[in-house]
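Trainee: Have a look; sequence and predicted model below, questions after that.
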Amino acid sequence: MIEQDGIIALTKMQQSPEFSSFSDWHTAFITFVGIYVQKHPNQSSALMKYMLAIQNLATSAGDAHALNYDRAFRQLRARHPARVPWDRLHPEFKLDCNKGSTCLYAHKCQRCRGAHARISCI
């Protein structure tokens, strides 16, 4: 938002904000939900389920894992909104597993076991 000579103009951000903590993401997501459900009221339950899933992931695997999952999910949902509902988890997303520990995820397609996401399976 830009204000000049008493006139307020909205401008499109060049890049989506990056969150460094689950707390920052959570605050922004609550704002998003408040706006989104005005147009899609039937999605409120699915959005709350998604928020809880991200919160659980942040608690169990850390903020970076949760934020990486959210980023991958939203990118996929932007391309295929009807095929990627808010309330269905996608464990095939590759999370940031380079923390010196063994990753809990196989990173394989759930349908054919290939090295791609299930939604990309042909």
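Mentor: That came through, no problem. All of these numbers come straight from a predicted model, not from anything done at the bench.
Trainee: From now on I want contacts and neighbour counts done on CA atoms only, so please keep to that.
Mentor: Noted.
Trainee: ok, the most centrally placed residue in the chain - contacts?
Mentor: Nearest residue to the geometric centre of the chain (C-alpha atoms, centre = their mean): residue 70, 2.3 Å. Applying C-alpha atoms under 8 Å, 6 or more residues apart in numbering to residue 70 gives the contacts residue 54.
Trainee: which SS class is it?
Mentor: helix (DSSP: H, G, I helix; E, B strand; the rest coil).
Trainee: any idea which element residue 89 lies in?
Mentor: Counting by DSSP states H and E, there is no helix or strand that carries residue 89.
Trainee: what's the neighbour count on it?
Mentor: 15 (other C-alpha atoms under 10 Å).
Trainee: cool, residue 94 as well?
Mentor: The criterion is other C-alpha under 10 Å. On that basis, residue 94 has 18 neighbouring residues.
Trainee: let's bring in a second one:
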Amino acid sequence: MAILLAQHMPSDTNRPKLVVQNGQLALQSAPNQSKIFSIEVWTTAFIIFTSIYCNLHPERFQELLKYMSIIRLGAKRCNNLGWKHYDEQFRLRKAIDPNGSWATVDSELWLIYINDSTENKNYNSGSTSVNMNTGSNLKCYAFNYEGNCFKQACFYKHVCIRCNAGHPIITCPF
């Protein structure tokens, strides 16, 4: 979602960098500097997303409005960024199963992210995680895009979304 707000960033911040890793030259994409940490910024990005998405799926417009309402309600109910993590994980699930409704609350994610008062406490160094859903191929969005995950018991794999190695995507050499 933060990529949708990229027009507010100087263009040279997104240029890839040439780095030396393991004795080899590699092209590393710069991490996205535009981050969403408030519901107001998220809403702006989501309106842009809705505009783009509804060009291909106009029948989903009402669902997306309901989804925005759900996320804004989540932001009111929790004092941390649980609403943001809910949104990220929900959209990852939508990428796997695009036929599901945007207007339906994912109760598992809601319980994990919105009702979790320990969300901002650092229980996990980011190098290891308790993966209670070992049969899942879902990867942790917080680990990949923020570099670490603060969940006491994260249900998602702490591996790179791009190459499945043990680093986050923001440091992926590929």
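Mentor: Okay, I see it. Note that the structure is predicted; figures quoted are calculated from it, not measured.
Trainee: picking up where we left off before, tell me which residue of the second structure lines up with the residue nearest to the centre of the first structure.
Mentor: By TM-score structural alignment, residue 70 of the first structure lines up with residue 87 in the second structure.
Trainee: separation between the residue nearest to residue 96 of the first structure when sequence neighbours are not counted and residue 57 of the first structure?
Mentor: Leaving out its chain neighbours, the residue that sits closest to residue 96 of the first structure by C-alpha to C-alpha, 6 or more residues apart in numbering is residue 65, at 5.9 Å. Distance of residue 65 of the first structure to residue 57 of the first structure, computed by C-alpha to C-alpha, to the nearest Å: 7 Å.
Trainee: go on, residue 47 of the first structure?
Mentor: From residue 47 of the first structure to residue 57 of the first structure the distance is 15 Å (C-alpha to C-alpha).
Trainee: again, but for residue 87 of the first structure
Mentor: For residue 87 of the first structure relative to residue 57 of the first structure (C-alpha to C-alpha), the value is 14 Å.
Trainee: give the contact list for the residue nearest to residue 69 of the first structure when sequence neighbours are not counted.
Mentor: In space, not counting the residues next to it along the chain, residue 69 of the first structure is nearest to residue 95; the distance is 6.2 Å by C-alpha to C-alpha, 6+ apart. Neighbour list for residue 95 of the first structure: 65, 68, 69 [criterion: C-alpha under 8 Å, 6+ apart].
Trainee: swap in residue 85 of the second structure?
Mentor: Going by C-alpha under 8 Å, 6+ apart, residue 85 of the second structure touches 113, 141, 142.
Trainee: go on, residue 67 of the first structure?
Mentor: 19, 21, 22, 25, 54, 58 are the contacts of residue 67 of the first structure under C-alpha under 8 Å, 6+ apart.
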